[in-house]
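> After the sequence you'll find the predicted model.
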Amino acid sequence: MMTPFENRTEAGRQLAESLRHSFGDRKDLIVLALPRGGVPVGLEVARALKAPLDLILVRKLGVPGHKELAMGAITSHARVLNEEVIRSCGVSDEALEEVAREEQRELERRAGRYRGDRPWPELKDRCVILVDDGIATGATMEAAARAVREQKPASLVLAVPVAPPETLRRFSSLADKVECLMTPEAFWAIGAWYRDFSQLSDEQVIAMMREAEEQP
């Protein structure tokens, strides 16, 4: 049986250990975490690989009335839509755009809160490790991966503690390498694979990013 992770920090340490053999000696690394849940995972990966940690901001587009069900996701550079979910839920173009506008405002708020005036990192010709605390439908991670690909990295690695196998298969052509510690067939939800899956606050994310900046 697969044992749930104690928390995101423990999951990050295990993920870092899995990545160390392949990436421990690379000097062109950068770890990009998806806030909020991916940040404590990414912090442990960046610390172990002696790589800088930064953020890639993604917002899920939730179905109106069922926000946990993703009909797509956006970043500042990309939009990914799940047409099957949109059709099956009968979401109109107007409703979709209203949700997108709302999430765009939240994206901009978080960018200002987490990053301030700090410039976005240069990703061209670097090895980018894209980290989250898990993948469910894959919409947010796909939007993030496509946004990174637009910046022409040398390679793109997708690294998560847990994800369903059918979702991971979608990334085989988008990422150069996929690292995932657990791939349960009976997935349910990301939080089912953590004993502590507490929601993080903006203040915790900011504190973790400061911690990452202060490490050698």
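That came through fine. Residues are numbered from 1 along each chain as shown.

> from here on, contacts and neighbour counts on C-alpha atoms
OK.

> which secondary structure elements does the lengthiest helix in the chain contact?
Looking across the chain with DSSP state H, the single longest helix is helix 93-115. On a contact count with 3 or more C-alpha pairs under 8 Å, 6 or more residues apart in numbering; DSSP states H and E, helix 93-115 meets strand 59-63, strand 66-74, helix 202-214.

> And the contacts of the longest one?
Right, helix 202-214. Here helix 202-214 makes contact (C-alpha atoms under 8 Å, 6 or more residues apart in numbering) with 35-36, 39-40, 43, 46-47, 52-54, 113-114.

> List only those of those flagged as buried.
Using 16 or more other C-alpha atoms under 10 Å as the burial test, the contacts of helix 202-214 include 35-36, 39-40, 43, 46-47, 52-54, 114 as buried.

> is it possible to export the residues you listed to CSV including secondary structure?
What follows is the buried ones among the contacts of helix 202-214, written out as CSV (DSSP: H, G, I helix; E, B strand; the rest coil):
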residue, secondary structure
35, coil
36, coil
39, helix
40, helix
43, helix
46, helix
47, helix
52, coil
53, strand
54, strand
114, helix
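
> Now the two most distant members of these.
By the measure C-alpha to C-alpha, 47 and 114 form the most distant pair in the buried ones among the contacts of helix 202-214, at 19.3 Å.

> rewinding a little: so of the helices and strands packed on helix 93-115, which one's packed in deepest?
When you average the neighbours per residue for each of the helices and strands packed on helix 93-115 (mean count of other C-alpha atoms under 10 Å), strand 59-63 leads with a mean of 24.

> ok, residues contacting it?
With contacts defined as C-alpha under 8 Å, 6+ apart, strand 59-63 is touched by 67-75, 86, 89, 91, 99-100, 103-104, 106-107, 139-140.

> Against that first model, consider the following:
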Amino acid sequence: MFTDRREAGQRLLNRLGPIDPENTVILALPCGGLPVADVIAEALGVPLDIVLVRKVGVPGQPELAVAAVTDGKTPKITVNEDVARMTGLNHADIARLAERELPEIHRRREIYLNGRPSAPLAGKVVVVVDDGIATGATLRAALRLVRDADPVRVIAAVPVAPAATIAALESECDEVICLECPADFRAVGLHYRDFEQVSDETVSEIIERHARRPSDR
């Protein structure tokens, strides 16, 4: 059990290998990944940014991800083929479901980034952080989006996930760090004592605080 997301971030920080602050960027998946990533980026003195991805849930089972859709000029859909087969959803069905998530991506971009450009990732070591994963669809989509930005190395870092999900993610990045892979995994929130929803205000405050740091030094 993790006390909260900040404690999870501290434990992930302790597992990271040597980091070159000049060539590293921490990317968080909002909303839950921000408090985890905040601890890591603050301790290392490296830039913190977000990657905007939305889970595409199965109709009637919104927590079961059949796909994920990422931000960008041409949004990309990453399909969880096992769930698609199990639910009988074809790619056209999934594309229609994904379309419904785009307004929330746009809303978050406006609120969280407020017109600020994304951190450059080309030639960087990028650590992609979330507070935990179940099927891995959202993180997989995020990793593919990051890969398109031409980083030199991509690391996925999460506190908790099923072992099978971690194994499936290993082909999507250079390294996966996961602190706990419970045999009885059911949901991310069950592995935290405090798993309160992270508000838009909290996300914006964390991003704004890190955006001010370069000018403060």
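Structure's in. What do you need? Bear in mind the structure is a predicted one, so any value in this text is a computation, not a measurement.

> ok so, going back, in structure 2, what range does the helix or strand following the longest helix of structure 1 match?
From helix 93-115 of structure 1 onward toward the C-terminus, using DSSP states H and E, the following helix or strand is strand 127-131. Strand 127-131 of structure 1 corresponds to residues 125-129 in structure 2, going by TM-score structural alignment.

> buried stuff in the matching stretch?
Buried, per 16+ other C-alpha under 10 Å, within stretch 125-129 of structure 2: 125-129.

> what do you get for stretch 84-92 of structure 2?
Neighbour-count burial for stretch 84-92 of structure 2 flags residue 84 (criterion: 16+ other C-alpha under 10 Å).

> So what would you say the end-to-end distance of it is?
11 Å (C-alpha to C-alpha, to the nearest Å).

> With stretch 184-195 of structure 1 instead?
First-to-last residue span, stretch 184-195 of structure 1, C-alpha to C-alpha: 16 Å.

> neighbouring contacts of that stretch?
By C-alpha under 8 Å, 6+ apart, the list of residues contacting stretch 184-195 of structure 1 reads 2-8, 133-136, 162-165, 197.

> Please pick the buried ones from those residues.
Among those, those buried by neighbour count (16+ other C-alpha under 10 Å) are 5, 7-8, 133-136, 162-165, 197.

> Kindly reformat those residues as CSV containing distance to residue 148 of structure 1.
Putting those into CSV (distance: C-alpha to C-alpha, whole Å) gives the following:
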residue, distance to residue 148 of structure 1
5, 28
7, 27
8, 23
133, 18
134, 18
135, 17
136, 20
162, 21
163, 20
164, 22
165, 22
197, 27
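
> For the residue nearest in space to the middle of structure 2, which residues are in contact?
Centroid-nearest residue in structure 2, with C-alpha atoms, centre = their mean: residue 29, separated by 3.0 Å. Contact analysis of residue 29 of structure 2 by C-alpha under 8 Å, 6+ apart lists 50-53, 128-130, 139.

> Include distance to residue 201 of structure 2 when you put the residues you listed into a markdown table, please.
Formatted as a markdown table, the contacts of residue 29 of structure 2 follow (distance: C-alpha to C-alpha, whole Å):
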| residue | distance to residue 201 of structure 2 |
| --- | --- |
| 50 | 15 |
| 51 | 17 |
| 52 | 16 |
| 53 | 18 |
| 128 | 21 |
| 129 | 19 |
| 130 | 18 |
| 139 | 23 |
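
> May I ask which of the residues you listed has the most neighbours?
residue 129 (31 neighbours; other C-alpha atoms under 10 Å).

> Run a quick neighbour tally on residue 169 of structure 2.
Counted with other C-alpha under 10 Å, residue 169 of structure 2 comes out at 18.

> my bad, residue 172 of structure 1
Using other C-alpha under 10 Å: residue 172 of structure 1 sits among 12 other residues.

> Under the alignment, what does it map to in structure 2?
Match for residue 172 of structure 1 (TM-score structural alignment): residue 170.

> Assign a three-state SS to its match, would you?
helix.

> Give me the nearest residue to it, chain neighbours excluded.
Once flanking residues are discounted, residue 170 of structure 2 sits nearest to residue 176: 6.3 Å by C-alpha to C-alpha, 6 or more residues apart in numbering.
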